[in-house]
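Chemist: Just a sequence and a predicted model for now, questions to come.
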Amino acid sequence: MTLTIVAAGRVTQAFICFLLCLSWGSSCPPSCQCTERAGAKAVLCSAQHLEEIPKDIPQDAVFLKLDANSITRIPSNAFRHLSHLEELDLSRNAIEKIDGAAFKGVAAGLRTLDLSSNRIRSIPKEALLMLNAKLRLANNPWHCECTLQEVLWEARLDPDSVQDITCHTAPREEYVGKPLLQVLDAGVNFCSVRQRTTDVAMFITMFGWFAMVIAYVVCYVRHNREDTRKHVEYLKSLPNTQNPAETISTVL
């Protein structure tokens, strides 16, 4: 009888745990709507005045829309638990910063990532190059430099929006306001500019070290000469008991 009660209690606990896990896995954030699209869960959080990414997004979400909010940053591992995610829309927010591991955990299955119409000036290369998703990066105040150029060359960009990746700022004023693709097609290579800058900095550093070594050698020689002169003068001031030249040669 006691064993039966214990067994029944364990079954009840397991069933309650199952219900809680099922409820947690399929829950929906209060500011979002969760629907089914072709048998896949879609989480719709558009235009909800969100300032950060909700932390209770269902794990089985396949489509996630967070567009038209006030999100300013995508922190590391923000979507790590969403292993089924295929489409992610973060357009029309106020995103300024994206961490290098922002999309860690969704790289394998993510097919579309929309970051257009934000406030992104630069983005860590590792945050995007690990993705196989088609990227939309248009209408951001981009600073055109080597990292953005490498993203353009190596990432999968949406061909319909690539012309709208415009240089808001750039190393040279003549590039400002122009599409990045147009600037690169004209033969500009931002990475070579950075390499030349690095080479110049290295040359200046090496020259500085060389100048320090020369200065040290000169000071060392001068110091030794002064010590030798003082020593010779001291010897000359001694009583002249023998030939000064012999005394000096003997001491040396």
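Modeler: Yep, it's here.
Chemist: going forward, measure contacts and count neighbours with C-alpha atoms only.
Modeler: OK.
Chemist: And the strands in the stretch 51-200 of the chain?
Modeler: Ranges of strands in the stretch 51-200 of the chain, per DSSP state E, counting those that start in this stretch, are 61-65, 73-74, 87-89, 97-98, 112-114, 134-136, 142-143, 167-169.
Chemist: here's the one I want to compare it with:
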Amino acid sequence: MMGPVLAACLLIILSTAWISQANGATCKKDGGVCTCNDNTKSVDCSSKGLTAIPSHIPTDTDRLELGYNKLSSLPRTAFHHLSKLTYLSLSTNQLQTLPAGVFDQLKNLETLWLRENQLQSLPEGVFDQLVELDELYLTSNKLKSLPPRVFDSLTKLTYLSLSNNQLKSVPEGAFNFLEKLTRLQLEENPWDCTCNDILYMAKWLKKKQDEGLGGVDTAGCEEGGKAVLDVTEEEAAEDCVYPNTTTAIPTTIITTLASSNDDDIPELPVPQENFQKFLGYQEPDHLPTQPQCLMSISGYLGLMMSLVLTSAAILYVIHFLKKA
């Protein structure tokens, strides 16, 4: 009767190994590229030259480091299976945008690093589900504006950094719900103190200075070096008109094209990437890197071997059960 018992034990062991292989090789100990600490539930994938987020990051991960890589985009569901994260770093990458809903499952997240990327804008509601967020770092991006109500759900936020961007003003009411804020960084932005859009921010900063909020004096006007919180309504009397430099066509080109014959119109070179976009071609969200391909192959081979051994164990159990 010992045969079936031993076979059953073998089956359990092999099944556990199979499940482990099915999770893929993310950590170095399994042939992956990241360093994992089972005790602290942390995964460190920083400084690996990654162009895509490694697959099969353990679902119970608490801390995830993805900084100092080459990530230029994120899939919308990149973190949807990591609901236990409290710390996420995406700093020092090449992110140009964030997909809507990318952080929606991170309801336990307390710290989010997005500094030193190339973000020019943020999708509306991108932080709405981060109800436990305590620190948010958006330093050193290319943000030209903020969407309305972008920080409304961050009622527990204590630290916010928007320094070193291209912000001229913030939307009316942008900071109204940040009652727990203790530190705010706003320096190195071209704050436009001649435009009346700045008045909300000026009055809010003045009020918060009286309440002891740190960093309210870090916002300086682009011209004159005056602190934004000292701007008066008389100084910011102009209506705000910011030209859309991304789509404007120089009038000289329009005049030239309108007055020329078809034969005289020069052939303008079209960048390949623009031509592909015109034809409706889009690159996938990300392509696997060489280490990830090797990870996938090794994981697949390991999975196949586990399946073969598991099948043999099952047949072994059935054989002895029939004899019994």
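Modeler: That came through, no problem. Here the structure is a predicted model, which is why all the values come from computation and not from measurement.
Chemist: Got a TM-score for the pair?
Modeler: After superposition, the two chains reach a TM-score (TM-score structural alignment, normalised by the length of the first structure) of 0.58; 179 aligned residues with a CA RMSD of 3.7 Å.
Chemist: Just send the strands of the stretch 51-200 of the first structure back as JSON lines, with mean neighbour count and distance to Trp24 of the first structure too.
Modeler: Converted to JSON lines, the strands of the stretch 51-200 of the first structure look like this (neighbours: other CA atoms under 10 Å; distance: least, CA to CA, whole Å):
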{"stretch": "strand 61-65", "mean neighbour count": "22", "distance to Trp24 of the first structure": "13"}
{"stretch": "strand 73-74", "mean neighbour count": "20", "distance to Trp24 of the first structure": "24"}
{"stretch": "strand 87-89", "mean neighbour count": "20", "distance to Trp24 of the first structure": "21"}
{"stretch": "strand 97-98", "mean neighbour count": "18", "distance to Trp24 of the first structure": "28"}
{"stretch": "strand 112-114", "mean neighbour count": "22", "distance to Trp24 of the first structure": "26"}
{"stretch": "strand 134-136", "mean neighbour count": "21", "distance to Trp24 of the first structure": "30"}
{"stretch": "strand 142-143", "mean neighbour count": "21", "distance to Trp24 of the first structure": "39"}
{"stretch": "strand 167-169", "mean neighbour count": "20", "distance to Trp24 of the first structure": "44"}
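Chemist: Is it possible to get those out as CSV so that each row also shows distance to Ser192 of the first structure?
Modeler: Below are these laid out as CSV (distance: least, CA to CA, whole Å):
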stretch, distance to Ser192 of the first structure
strand 61-65, 38
strand 73-74, 30
strand 87-89, 34
strand 97-98, 25
strand 112-114, 29
strand 134-136, 25
strand 142-143, 16
strand 167-169, 18
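Chemist: among those, which is nearest Arg196 of the first structure?
Modeler: Comparing those against Arg196 of the first structure with CA to CA, the closest turns out to be strand 142-143 (18.8 Å).
Chemist: Mean deviation, that closest one versus the second structure?
Modeler: On superposition with the second structure, the mean distance recorded for strand 142-143 of the first structure (mean CA distance after the TM-score superposition for the first structure) is 1.6 Å.
Chemist: Relative to the whole chain's centre, how far out is that strand?
Modeler: Centroid displacement of strand 142-143 of the first structure relative to its chain, using CA atoms, centre = their mean, to the nearest Å, is 15 Å.
Chemist: for stretch 18-38 of the second structure, same thing?
Modeler: 23 Å.
Chemist: Between the strands of the stretch 51-200 of the first structure, which one is closest to Thr198 of the first structure.
Modeler: That would be strand 142-143 among the strands of the stretch 51-200 of the first structure, by CA to CA, at 19.0 Å.
Chemist: ok, and what's touching that closest one?
Modeler: 120-122, 165-170 (CA atoms under 8 Å, 6 or more residues apart in numbering).
Chemist: Could you point out which of those residues is nearest to Phe63 of the first structure?
Modeler: For the contacts of strand 142-143 of the first structure, the nearest to Phe63 of the first structure is Ile120 (22.9 Å; CA to CA).
Chemist: Now do the contacts for the closest one.
Modeler: 95-97, 140-142 are the contacts of Ile120 of the first structure under CA under 8 Å, 6+ apart.
Chemist: Kindly state which residue of the first structure is aligned to Lys309 of the second structure.
Modeler: One thing to correct before we go on: residue 309 of the second structure is Leu, not Lys. Matched by TM-score structural alignment, Leu309 of the second structure corresponds to no residue in the first structure.
Chemist: is it true that Leu309 of the second structure lies in a helix?
Modeler: Yes - assigned with DSSP: H, G, I helix; E, B strand; the rest coil, Leu309 of the second structure falls within a helix.
Chemist: List the residues that contact it.
Modeler: Leu14.
Chemist: If we use 10 Å, what do you get?
Modeler: By CA atoms under 10 Å, 6 or more residues apart in numbering, the contact set of Leu309 of the second structure is 10-11, 14-15, 18, 303, 315.
Chemist: Just the buried ones among the residues you listed, please.
Modeler: Buried members of the contacts of Leu309 of the second structure, counted by 16 or more other CA atoms under 10 Å: 10-11, 14-15, 18, 303.
Chemist: Quick check: Ser55 of the second structure touching Cys45?
Modeler: No - contact criterion CA atoms under 10 Å: Ser55 of the second structure and Cys45 do not qualify, at 11.4 Å.
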